[in-house]
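1. Have a look; sequence and predicted model below, questions after that.
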Amino acid sequence: MRAPTRVVDRHGFHTLIDARSPAEFAIDHIPGAINCPVLDDAQRVIVGTLYKQQGAFEARRVGGAMVAENLARHLRGQFAEQPANWKPLVYCWRGGLRSGSMVTWLRLVGWDAQQLAGGYKSWRRYVIDTLEAQCPTLPLRVLVGATGSAKTRVLQALAAQGHQVLDLEGLAVHKGSILGAVPGQAQPSQTAFETGIAHVLENLDPARPLYVEGESRKIGRLTLPTPLLLRLRASPCIEIRATPAARLDYLLRDYAYLGDAPQLLADKLGYLKDLHGKQVIARWQAWALEGNLPALFAELMALHYDPHYGRSQSNNFSAWTARQSLETQDLTPAGVDALAQAVVGLQNAT
């Protein structure tokens, strides 16, 4: 009898199939999986209602017909061109009826299909275990700097140069500030965010530095996993010290899209009223509605972001006083590339 297929065995298969509904898949799924539901969202509700109201037999009778129709569609569609030696791994929520029914039919065709033991729930446990086991020893190098220091762009440049990077804001689809929402893109679920982090850690070389941006506990509405946050706060810091002029120029380029939605920008600034008072916020909102981003961003830097920067960094990062610093007047793409090289140079010099 073949041993159960575990999460760590998944790379030995040609295709990873998520048999859950599209809504479940959208919340979170194993990286690389394709969604081939045996019940779609509406069908899952129908079957669940039948189970509650009429019992398991009626739910399985109606659901079985739906499953058969969906499997037939997959066999005629996504699976139609698969060769005889195709080896797929299938999972559902718990590794039960949904993935089991698909595996049965794929095996009847002649493919060596297997079912992931424990389904998605086993993947979720794997993610939690990975974060708890790996985070305490991660070789982090934490990029810090005042707002507008292009830390995320430096991370991206480091990745392009072949270095290990954990882009938390990229995974969170948020820039981390009150104005950090990415236009037209929703943040992922908390579980999908953690899946993205675990996926990066899976492929990590622990002998090489892992560069990451210094973050607070929350990025938008998402929360950093506690083991990662603790390691982040205890790791060596590299501070980017850009001139105010360079930072303002960068912010105007990086947040230029805010000028396309002046009312939305003004509304977001309203959330800062308790910190800065009605008069200041009224001025900022007027600039937002006028499209005067240079004046607005200059005062946001001077009055909102910069005054508490040093204190917040020293409170959040235990290695703050021992940080290494890089000064720059250039945050253009060429300047960012040079900063990335200088960051690596600091590591090589130690």
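-> Received it, and whenever you're ready, just let me know what you need.

2. Every contact and neighbour count from this point should use C-alpha atoms.
-> Fine.

3. what residues are up against the residue lying closest to A113 once chain neighbours are set aside?
-> Computed as C-alpha to C-alpha, 6 or more residues apart in numbering, the closest residue to A113 that is not its neighbour in sequence is P88, at 5.0 Å. Contacts for P88 (C-alpha atoms under 8 Å, 6 or more residues apart in numbering) come out as F13, H14, T15, L16, I17, W111, D112, A113, Q114.

4. put this beside the first:
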Amino acid sequence: MTSEAISDFRSLFLNETPLMDVRAPVEFAQGAFPQAHNRPLMVDQEREAVGTRYKEEGQDAAIQLGHELVQGDIKAERVAAWRAFFEQYPEGVFYCFRGGLRSRVTQQWLQEAGIDRPFVAGGYKAMRRFLLDQLHDRVSEGQVQILAGPTGSGKTDVIHAWPRSLDLEGLANHRGSAFGHHDEAQPAQIDFENAWSIAWLKQVEQGPGPVLVEDESRLIGRISVLPEFLALAKQADSIVLQASVEARVERIRRDYFEQRYQRYQKTDPSLAAEQLRDFVAHALTRIRKRLGGERYQTLMQTLEEGIAALTSRNHWGHFDTLIERLLVDYYDPMYQYQFEQKQNRVLFTGTETEILEWLASR
């Protein structure tokens, strides 16, 4: 591959081509791509100074300042970082924001160092526009089936087991409920949308047919789901996952509480119970108004009893009580109300095994 600019965005994303992003770190943090690595031409302060000079004195003065700020050892460090990137990813390409001056300067310095790699035509802005257009095109086509089911029924397990599916909660790094946040931070909104578009693009590349997506609300944690997709989901055919209350309680206890408690214990066993209590209490406080004062106080009391039983004899029974009350009194009524709006579009209802067999038969 020569140093000519690349405009085949589809291939870049489908092939997961390593991307070197030469924008400043602040730009990268605001939005990037899953396979991108930030190796800036200018750091944040340098970019800000150059931008100010451009506004006040024009392009030539800004370019001159840029070369003054990034020279000598600083320039050598930047070029060394680029060299290391392309030694690790010989097939990689690079981009700036619009595929303009920063890409040209980067390419020139790389060539001076004996490295001949192409940049992306139109840069980040063009790739982002491509992914947004792809995402809206997929929504317009309407090729989705919605996986519904009450909280704790195991919808994520079905999504992971069925190859033609999209895991929006996985992409958002959040399970979707008040108890759903992970230890790791959620991605930026733009990063989520980029990853979603790429994942859907890969599904389309496999051939025609609907993609299975879990029924989601407007927000997954702090990540917003596209309103156009939510409108599509309301009208799409649904598949409903069934599971007993007992099975749901067990799954939620394991996935939301026991696993978190185990992670806390690995960090500091003496604080694990207190950290678990704080996590649950914070989640309950977030939905306090919708729970109502009396129900909230009852659940908080059950939590305190549960922490005491957990620390004294490693007993999880009070957590099962808390979870069942949340399901029966809070989550299930909300699910039932939402389900009634779409029950005339249900294609199939069954357990995880039955749903996977039904999907395979089609």
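-> Sure thing, it's come through. Since the structure is predicted, the reported quantities are computational estimates derived from the model, not experimental observations.

5. With both chains overlaid, what TM-score comes out?
-> After superposition, the two chains reach a TM-score of 0.83 (TM-score structural alignment, normalised by the length of structure 1), with 329 aligned residues with a C-alpha RMSD of 2.9 Å.

6. just to revisit the earlier point, select only the buried ones of the contacts of P88 of structure 1 in PyMOL?
-> A single PyMOL command selects the buried members of those (16 or more other C-alpha atoms under 10 Å):
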select buried, resi 15+16+17+111+112+113+114
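
7. Same list (the contacts of P88 of structure 1) but as CSV, adding distance to K218 of structure 1 and secondary structure.
-> Listed next are the contacts of P88 of structure 1 as CSV, based on distance: C-alpha to C-alpha, whole Å; DSSP: H, G, I helix; E, B strand; the rest coil:
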residue, distance to K218 of structure 1, secondary structure
F13, 36, coil
H14, 37, coil
T15, 34, strand
L16, 32, strand
I17, 32, strand
W111, 45, coil
D112, 44, coil
A113, 41, coil
Q114, 39, strand
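
8. Can you tell me which of the contacts of P88 of structure 1 lies closest to L229 of structure 1?
-> Lowest distance from L229 of structure 1 to the contacts of P88 of structure 1 (C-alpha to C-alpha) belongs to L16, with 31.0 Å.

9. Quick one: residues contacting that closest one.
-> R10, G32, A33, I34, P88, L89, V90, Y91.

10. so how far is stretch 97-110 of structure 2 from its chain's centroid?
-> 29 Å (C-alpha atoms, centre = their mean, to the nearest Å).

11. repeat for stretch 319-337 of structure 2
-> Worked out by C-alpha atoms, centre = their mean, stretch 319-337 of structure 2 lies 26 Å from the chain centre.

12. so what secondary structure elements neighbour the top helix by length along structure 1?
-> Ranked by number of residues, the top helix in structure 1 under DSSP state H is helix 56-76. In terms of contacts (3 or more C-alpha pairs under 8 Å, 6 or more residues apart in numbering; DSSP states H and E), helix 56-76 of structure 1 is packed against helix 41-54.

13. could you give the angle of the helix it packs on to helix 56-76?
-> Inter-element angle recorded for helix 41-54 of structure 1 and helix 56-76: 160 degrees (by axes from the mean of the first three to the mean of the last three C-alpha atoms, to 10 degrees).

14. Okay, buried residues for helix 41-54 of structure 1 please.
-> For helix 41-54 of structure 1, the neighbour count (16+ other C-alpha under 10 Å) marks Q43, R44, V47, G48, L50, Y51 as buried.

15. so how far does it sit from its counterpart in structure 2?
-> Compared with structure 2 after fitting, helix 41-54 of structure 1 deviates on average by 3.8 Å (mean C-alpha distance after the TM-score superposition for structure 1).

16. helices or strands up against that helix?
-> Helices and strands touching helix 41-54 of structure 1, by 3+ C-alpha pairs under 8 Å, 6+ apart, are helix 56-76.
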